[in-house]
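Participant: what shape does this take:
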Amino acid sequence: MGLTVGERIQKWLLRAVSGFFFAAFRLFSRPEPVRPAKVPPVRNPLLTLPAVQLAEKIRRREVTSVEVVQAYIDRIQEVNTLLNAVIKDRFSAALSEAAHVDRLIDEETGGEEALADRLPLLGVPLSVKESFFLQGMPCSAGLVSRAGVLASGDAPAVALLKRAGAIPVGVTNTPELCMWVESSNYLYGITKNPYDTQRICGGSSGGEGSILGSGGSVIGIGSDIGGSIRMPSFFNGIFGHKGTTGIVSNDGQYPPSSARQQEFLSTGPMCRYAEDLLPMLRIMAGANADKLSLSSDVDLKKLRFFTVVDDGGSPLTSPVDKQLVEAQRKVAQRLEADLGVKVKEISFPQLKYSYQIWDTFLALPDEDGKPPQPFVELMADGGPAVWPVWELIKWLFGKSDHTMAAISLAFLKSIHSATPSQFILQQKETLQRSMEEVLGTDGVLLYPPHPVLAQEHHHPLFTPFNAAYTAIFNILGLPVTQCPLGLSVEGLPLGVQVVAGKLQDRLTLAVALYLQKAFGGWRDPGAT
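Facilitator: Sure, this is the predicted structure:
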């Protein structure tokens, strides 16, 4: 059974609307000046160490927290004029906090082991997605009307990282209202990819991906409701983890989720080094960490491995780039050669409806029948709901406070059917059962992170449904780790998503460590 006539019409409308907005953008926007192709190389060796090693060196007094924080401040100042990733810094406060850390270590009497147990990230710099509440810092999510709004406290996940000793150095850019695959807005501007500044850094945690990928941060915090951790991690050549839904608190973010969206949103770690993923997740999970059994050893040779090469041919998504197909094939070959396992190629026919499933479930009402807050209301920030046609007219004359991406999304939402398709609901349930049966508690699945490599700026306006490759796992609630796999012939990051069953996050994190060793992990974009 295929899509109904009405659903085919809706699918055609979705593609037509996205094509129209891309054409309008290219016709009426001004070309940006050409910038340098990539950032300068990393020179300070402190910037090439995982957070866990930095924390250990700080505890052992081999280096001071002030030296580490200053090294990252210097790097941010070196690259941020090219990238526009960090949109508000707190350098003075961070250095003051680092000096306090160094005094604390000098006065510590309980020994290094006790300090590591109590404050595992003591003295390590941290970058934070601007949509998270970080006391005294902006939390606008790129909305012009929220310029000047400052957080009065910390989001729970941020607070836990700070309590573990991490020192925030600044907040990073997002798309307008965190609902796009490119981090651009009219409050802070556009953020660029460190491997090629003419390319996108992804969204919505795009500023995080960009500054981490450039070597300007070692660990960061992002959120993911459709791939917002994993797409920027892929495009910027770093690691990112979308955990099992409900483990890490999603509170303290703007915009807030509504209706059933909390079921699909996931807050998680982003970092350059795979060994930082598990300790960050343990910290951010707080009291829920025990549910993940993160201390249990993982024997990769005893896992069952599967690979899915694409979504089965959805007409909404682009074909998977051949270099990504080849990179995933090499992962399977390496797993078989190194571990003696068999990587079985399988398919799930329902994946071709990934976008429709994500779009349908994100719009479902809560148990009381209340639908999620309309996007046009979020754009208005408490004022009268935005009228997309009027905003488009204003945009054409350079008078709108909203980006073309947000306006086009408002149009797409306006043609969204209020009644969920029973066919799509059935496809989701079938996919959920099938995937959970395949994965169980010892299965790991390889899947492309996106069908194409990092595109040129604004090109996602013509391919908005490619995010389906990440978005489907938000609806399924499965843990996924995005892992870098070297660079393409164009010098852009390659990667793969590693998926496991619910609460089996430790499996994907263990595979991430293996893939870092096997394929080299993060590559300095200035040295390529």
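
Participant: C-alpha from now on. contacts and neighbour counts both.
Facilitator: Fine.

Participant: can you check which helix is longest in the chain?
Facilitator: Longest helix in the chain by number of residues (criterion: DSSP state H): helix 5-28.

Participant: contacts for it, please.
Facilitator: Helix 5-28 is contacted by residues 316, 396, 404, 408, 411-412, 415, 458-459, 461-464 when judged by Cα atoms under 8 Å, 6 or more residues apart in numbering.

Participant: among these, which two are most distant?
Facilitator: Across these, no pair lies farther apart than 316 and 396, at 27.0 Å, counting by Cα to Cα.

Participant: who has more neighbours out of the two?
Facilitator: More crowded of residue 316 and residue 396, by other Cα atoms under 10 Å: residue 316, with 20 against 16.

Participant: where's residue 306, which helix or strand?
Facilitator: Using DSSP states H and E, residue 306 sits within strand 304-307.

Participant: how far does that strand sit from the chain's center?
Facilitator: 24 Å (Cα atoms, centre = their mean, to the nearest Å).

Participant: still on that earlier bit, now, which of the contacts of helix 5-28 lie within helices?
Facilitator: Those of these lying in helices (DSSP H): 396, 404, 408, 411, 412.

Participant: out of these, which is nearest to residue 233?
Facilitator: Closest to residue 233, out of all of the ones in helices among the contacts of helix 5-28 and judged by Cα to Cα, is residue 404, at 23.8 Å.

Participant: burial measure for the closest one, as a count.
Facilitator: 24.

Participant: returning to what we had before: show me what the helix or strand just after the longest helix of the chain is packed against.
Facilitator: Per DSSP H and E, the first helix or strand lying C-terminal to helix 5-28 is helix 51-59. On a contact count with 3 or more Cα pairs under 8 Å, 6 or more residues apart in numbering; DSSP states H and E, helix 51-59 meets helix 112-118.

Participant: quick one: contacts for the closest residue to residue 450 other than its chain neighbours?
Facilitator: Computed as Cα to Cα, 6 or more residues apart in numbering, the closest residue to residue 450 that is not its neighbour in sequence is residue 469, at 5.6 Å. Counting by Cα under 8 Å, 6+ apart, residue 469 touches 311, 354, 448, 449, 450, 451.

Participant: surely the fifth one touches residue 231?
Facilitator: It refers to residue 450. Yes. Counting by Cα atoms under 8 Å, residue 231 is a contact partner of residue 450 at 7.1 Å.

Participant: of the two, which one has the most company?
Facilitator: For residue 450 versus residue 231, neighbours defined as other Cα under 10 Å are more numerous around residue 231 (32 against 28).

Participant: roughly how far apart are the more buried one and residue 244?
Facilitator: 17 Å (Cα to Cα, to the nearest Å).

Participant: what of residue 464?
Facilitator: 25 Å.

Participant: re the thing from before, in the helix or strand following the strand holding residue 306, what counts as buried?
Facilitator: Next helix or strand after strand 304-307 toward the C-terminus (DSSP H and E): helix 322-339. Buried positions in helix 322-339, judged by neighbour count with 16 or more other Cα atoms under 10 Å: 323, 324, 325, 327, 328, 329, 331, 332, 334, 335.

Participant: following up with a second sequence; could you model it the same way so I can compare the two?
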Amino acid sequence: MAVRYHAGLRSHSRRSLLHASGLESGPGRHADAGSPDWKGHRPDEDAPSVARLREAGAIPLVLTNVPELCMWGDAQNMLYGTTRNPHDTRRSPGGSSGGEGSLIAAAGSLMGLGTDIAGSVRIPAAYCGIFGHKATSGIVPNSGLLPDVGDGMRQYVCVGPMTRFSEDLPLLLNVLVDRENSGLRLNEEVNLESLKLFFTETEGCRYFSRVTNEAQQAVKKVTRHFHDTHGLQTHRLQIPELQYVAITFNKVFTATDPERLVQLFSPGSRNTFVEMLRLLIGRGRHTLPVLLASKTATWFPFASPKEASKFLAKLERIRDRFEETLGDDGVLILPAATSVAPFHNQDLLFIDAPSMTALFSIFKVPATVCPVTMQKTQNGTRLPLAVQVVAKRGNDRLCLAVAREIERTFGGCLVPGAMGRSIGRFHRGHRLRSAVRNILRCNLGSLLIRGGKRRPHVLPVTADMLFLLTGVLEDLRPGGSDRRTHAAPLSRLRWALRHEGLLALAGAT
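Facilitator: Okay, here's the model as predicted:
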């Protein structure tokens, strides 16, 4: 599995690769949150969430890339560079758990962990075509993360799973949840016919919505399916607060702990103006987003602590009305993002990434992102479109049940490339021979070109290799089988190699 946050020492935190949105670092691993200020930091122990996964038998593979200090929607920083979207390398994988989303979508890991404070699990899941879940706030331990956002904002930070298959979300969540939160009933069956279904296609703007027509159509497809197949009555729900969520979220930061936010972006005596000048002449030590965030953090001050408390109390009343509308058997379906993944650095001009997700972090309610379809762009590239399923606090199981139904109907995780098919369909026996043949031909070509003795790394790991190996691992699950050969997965791989007459080459390369 992979972790996205650099979660390590209990007194610190960070997002990383394997744990999807940057959660785990583990003893001895680098945990720097993509920030030069934390370069070389190695925690002494696992974050509690990572420790629970290890106890359950999880094997951490890697820490993935994040934006500097995990506070932007594109996974790039000065330490490790830019993470690409596997569907189109010119585009962003999202953030802040972008490295995790990219790795899982490229079949480099079966599942991972991320941290979500405004959509950091859900946005990469939407852009990369995988599943991601932000749990009800407080049910998963969120200590041991880097950066430490302080006591005020920590209540909004959630550690959540990112997976290629919806069935793995409750699997991870059952391990992660606090032992005292047994009332979630994650393994209990949900009767879909008894649900109340609410939906909204836009952020609520009456005339010029930022949500693309394709993203709106994805919501309509899902709601139409539940209406036609399960007989659910659908109700359009207007949420005016979605229009101004960027301002609202910044005001929440300011109302909870304004000084902590400034210290987070400007440790020590860093002069933001000087750092901006250094960036302009190519000598920058920090990314432009983190420098901008260090200034915008002070744009929404409150006249007094009393005014800040009134603002937070107002948000709680809005949240209570929202939950009262949904009830104990209601879910809301809306776009997971305003559009498909933007180009790198595009969100510096249009901060749309968290506009469909941040409000539900403020509300502390559960939300699950589910891939639905592909949108074909002007140059022929196919990019994922996803929806978001939201429920009342404590009703995570409703979100997960709807996610399973969406996966069953629309195919689930979307494969990068022209195929645009479910990852499950990719692993049929009639594709295995071709995948093995292409891998071995690449290795043979590399061997002939370079000459000399065998080296440990013949070729960078290709997407085909990752799909093949993870396909075999998936077949090792209970009930997994190969429709072509009806053989055990490892025997199936062996059969494919032998069928091509390249076993000797496989051993040589």
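
Participant: dump the buried residues of helix 322-339 of structure 1 into JSON lines; add distance to residue 164 of structure 1 as well.
Facilitator: Output for those, formatted as JSON lines (distance: Cα to Cα, whole Å):
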{"residue": "323", "distance to residue 164 of structure 1": "40"}
{"residue": "324", "distance to residue 164 of structure 1": "37"}
{"residue": "325", "distance to residue 164 of structure 1": "39"}
{"residue": "327", "distance to residue 164 of structure 1": "36"}
{"residue": "328", "distance to residue 164 of structure 1": "36"}
{"residue": "329", "distance to residue 164 of structure 1": "39"}
{"residue": "331", "distance to residue 164 of structure 1": "34"}
{"residue": "332", "distance to residue 164 of structure 1": "37"}
{"residue": "334", "distance to residue 164 of structure 1": "36"}
{"residue": "335", "distance to residue 164 of structure 1": "35"}
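
Participant: mind checking the SS state of residue 423 of structure 1?
Facilitator: helix (DSSP: H, G, I helix; E, B strand; the rest coil).

Participant: same deal with residue 216 of structure 1?
Facilitator: coil.

Participant: apart from its neighbours in sequence, what residue is nearest the counterpart of it in structure 2?
Facilitator: Counting by TM-score structural alignment, residue 216 of structure 1 lines up with residue 108 in structure 2. Spatial nearest neighbour of residue 108 of structure 2, chain neighbours left out: residue 466 (5.8 Å); criterion: Cα to Cα, 6+ apart.

Participant: do the same with residue 264 of structure 1
Facilitator: With Cα to Cα, 6+ apart, the residue lying closest to residue 264 of structure 1 is residue 474, at 4.9 Å.

Participant: which residues sit in contact with the one you found?
Facilitator: 224, 225, 226, 227, 245, 264, 265, 266, 358.

Participant: hmm, back to that, what does the strand holding residue 306 of structure 1 correspond to over in structure 2?
Facilitator: Against structure 2, strand 304-307 of structure 1 falls on residues 196-199 (TM-score structural alignment).

Participant: more neighbours: which of residue 464 and residue 244 of structure 1?
Facilitator: A count of neighbours by other Cα under 10 Å puts residue 244 above the other of residue 464 of structure 1 and residue 244, at 26 against 22.

Participant: give the aligned equivalent of that one in structure 2.
Facilitator: Checking TM-score structural alignment: residue 244 of structure 1 goes with residue 136.

Participant: how near is residue 72 of structure 1 to residue 16 of structure 1?
Facilitator: From residue 72 of structure 1 to residue 16 of structure 1 the distance is 45 Å (Cα to Cα).

Participant: what about the nearest residue to residue 345 of structure 1 once chain neighbours are set aside, how many residues nearby?
Facilitator: Closest residue to residue 345 of structure 1 apart from its sequence neighbours, by Cα to Cα, 6+ apart: residue 307 at 4.8 Å. Residues near residue 307 of structure 1, counting by other Cα under 10 Å, number 21.

Participant: my read: residue 307 of structure 1 touches residue 445, true?
Facilitator: Yes. With contacts counted by Cα under 8 Å, residue 307 of structure 1 reaches residue 445, the gap being 5.5 Å.

Participant: what segments of the stretch 51-200 of structure 2 are strands?
Facilitator: 62-63, 76-77, 81-82, 111-116, 131-134, 158-163, 196-199 (DSSP state E, counting those that start in this stretch).

Participant: now tabulate these in JSON lines and tack on distance to residue 89 of structure 2.
Facilitator: Formatted as JSON lines, the strands of the stretch 51-200 of structure 2 follow (distance: least, Cα to Cα, whole Å):
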{"stretch": "strand 62-63", "distance to residue 89 of structure 2": "20"}
{"stretch": "strand 76-77", "distance to residue 89 of structure 2": "13"}
{"stretch": "strand 81-82", "distance to residue 89 of structure 2": "10"}
{"stretch": "strand 111-116", "distance to residue 89 of structure 2": "21"}
{"stretch": "strand 131-134", "distance to residue 89 of structure 2": "20"}
{"stretch": "strand 158-163", "distance to residue 89 of structure 2": "20"}
{"stretch": "strand 196-199", "distance to residue 89 of structure 2": "32"}
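
Participant: select, out of the ones you listed, the one closest to residue 270 of structure 2.
Facilitator: Judging those by Cα to Cα, what sits closest to residue 270 of structure 2 is strand 76-77, at 17.5 Å.

Participant: ok, the residue mapped onto residue 156 of structure 2 from structure 1 to residue 258 of structure 1 distance?
Facilitator: Aligned counterpart of residue 156 of structure 2 in structure 1: residue 264 (TM-score structural alignment). Separation of residue 264 of structure 1 from residue 258 of structure 1 (Cα to Cα) stands at 11 Å.

Participant: can you pick out the residue with more neighbours from those two?
Facilitator: Neighbour tally, residue 264 of structure 1 and residue 258, criterion other Cα under 10 Å: the higher count belongs to residue 264, 24 against 18.

Participant: right, and the more buried one touches residue 475 too?
Facilitator: Yes. Taking contacts as Cα under 8 Å, residue 264 of structure 1 lies within contact range of residue 475: 5.5 Å.

Participant: what touches both of those two?
Facilitator: With Cα under 8 Å, 6+ apart, residue 264 of structure 1 and residue 475 have no common neighbours.
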